[in-house]
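J.: I need the structure of the sequence given here:
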Amino acid sequence: MPRASRSIFVNGNPELVFKITNDIPRWTELYTNMSATRVVSLERDGRFAKIVFELTNKEGHVWTAWRILDFKERIAMSRREAPSYPYNFHHLTWRYELAEGGKGTQLTWTDDFEMHPDSPIKNEVSLEPMLEHMGESQANFKKVTEEFINNNQIKTIFDVE
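T.: I've put the predicted structure just below:
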């Protein structure tokens, strides 16, 4: 089973970076390959939230996924559901830690996945493209999240009026 993991520094406090980067409607700005998002459901009970959502990439592929957020530990766990193809499974964990020196956020993404046997992309060659895509995505997340923070665009779907 391939495992891809990358980290990046984001100039912002971990709580705020966590909320902004898990705000699914912002993903069309945070991801360069995402054209549409739709939150199907959002349930929040204190420390935890569960989001079920639909994503559409620029090629028009649509899938649903769920995401469990732990606001205390600042961990997001997610799984691609339907359709799962080209994966047999794809589980993601994002961790948000106070960066060394006490300022900023160390954001680490870990993807555990297995390619579907019918996929033209095989497990043996899937890791390098996954790591490349992860690095490109994280660079855009950093840029856009820091812009949101600097422009005080910090209200998210988790903020109750």
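
J.: Could you use CA atoms for every contact and neighbour count after this?
T.: Will do.

J.: Tell me the spacing between S84 and Q138.
T.: Per C-alpha to C-alpha, to the nearest Å, S84 is found 22 Å from Q138.

J.: quick one, which of these two is more surrounded?
T.: It is Q138, of S84 and Q138, that has more neighbours when counted by other C-alpha atoms under 10 Å, with 22 against 16.

J.: So that one lies in a strand, does it not?
T.: No: under DSSP: H, G, I helix; E, B strand; the rest coil, Q138 sits outside any strand and is assigned helix.

J.: For it, list the residues it contacts.
T.: 7-8 (C-alpha atoms under 8 Å, 6 or more residues apart in numbering).

J.: One more pass at 7 Å, please.
T.: For Q138, the contacting residues are I8, by C-alpha atoms under 7 Å, 6 or more residues apart in numbering.

J.: to compare against the first, here's another:
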Amino acid sequence: MAELTLDALRKLMREGGGVEDGVDLDGEILHSSFADLGYDSLAVLEIGALIEREYGTEVPDSAIGEITTPHEMIEFVRRGTVTAGHTDNSIVIDAPMELVWEMTNDVESWPELFSEYASAEILERQDETVRFRLTMHPDDEGKVWSWVSERTPDPRTRTVNAKRVETGPFEHMIIFWEYLQEQEGVRMRWVQDFHMKPSAPVDDAGMTDHLNRNTLVQMERIKGIVEAAAAK
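T.: Below you'll find the model as predicted:
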């Protein structure tokens, strides 16, 4: 059975619900909500029916309410389940786009940007993709967490797709970064989709709560550092 790709899903979206004026389905829509793209629940149901017909994967009505983005639809077809853990956080940084982009994508400087990282070691670069090892400061019990990740920034769309290669307590961890120019500054957005292993010390709900709290702390820290650099 063929894999459902984003381009294939775009085709089914056009077939199942059309395209509203002002919506660019050929743009960066992977983590945009179906609602923002002009597709209500009935349209998503129709798209699910088309997926079942063409890919043989049933998208039950009970799952439609939990599948809110093209990314989640693709993951559902690939895994047969809705991604259990999901966070979506953003902050506006009052600094030029180029400075925000360069500082936050300089992985080697992350120990200065993020309070939680003790080191960031670059392991490999291939075209735009960088593979690196992050090591955290010891936690309250003295344990040091470390893992390998990959990230691929796209300066043209001002987006980054990243994932954990060494997943540790996660079954999977996929991260999407987006930078949007707004009147007040640059909105930096992080979307995290994940699922915890049964052996993990926390479940999906617990990790969601942790990530939502910690993400806001790290974003506020990064905002302060970048805005201070812009003021120099």
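
J.: if I look at the residue located most distally from the centre of the first structure, how far off is N22 of the first structure?
T.: Most distant from the centre of the first structure: D118, at 25.9 Å, with distances by C-alpha atoms, centre = their mean. Separation of D118 of the first structure from N22 of the first structure (C-alpha to C-alpha): 31 Å.

J.: SS state for R14 of the second structure?
T.: Using three-state DSSP, the secondary structure recorded for R14 of the second structure is helix.

J.: That one matches what in the first structure?
T.: By TM-score structural alignment, R14 of the second structure lines up with nothing in the first structure.

J.: and the alignment partner in the second structure of Q106 of the first structure, how many neighbours does it have?
T.: Matched to the second structure by TM-score structural alignment, Q106 of the first structure sits across from R187. Look at R187 of the second structure: counted by other C-alpha under 10 Å, it has 19 neighbours.

J.: Now do the same contact list for R187 of the second structure.
T.: 90-93, 179-181.

J.: Any of the residues you listed buried? List them.
T.: Using 16 or more other C-alpha atoms under 10 Å as the burial test, these include 90-93, 179 as buried.

J.: so of the contacts of R187 of the second structure, which ones are in strands?
T.: Those of the contacts of R187 of the second structure mapping onto strands are 90-93, 179-181, per DSSP state E.

J.: The counterpart of E146 of the first structure in the second structure and L180 of the second structure: what is the separation?
T.: Aligned counterpart of E146 of the first structure in the second structure: E227 (TM-score structural alignment). Distance from E227 of the second structure to L180 of the second structure, counting by C-alpha to C-alpha: 16 Å.

J.: Nearest spatial neighbour of the aligned partner of S137 of the first structure in the second structure, chain-adjacent residues omitted?
T.: Here S137 of the first structure is matched to Q218 in the second structure, going by TM-score structural alignment. Using C-alpha to C-alpha, 6 or more residues apart in numbering and skipping residues adjacent in sequence, the residue nearest Q218 of the second structure is F114, 5.9 Å away.
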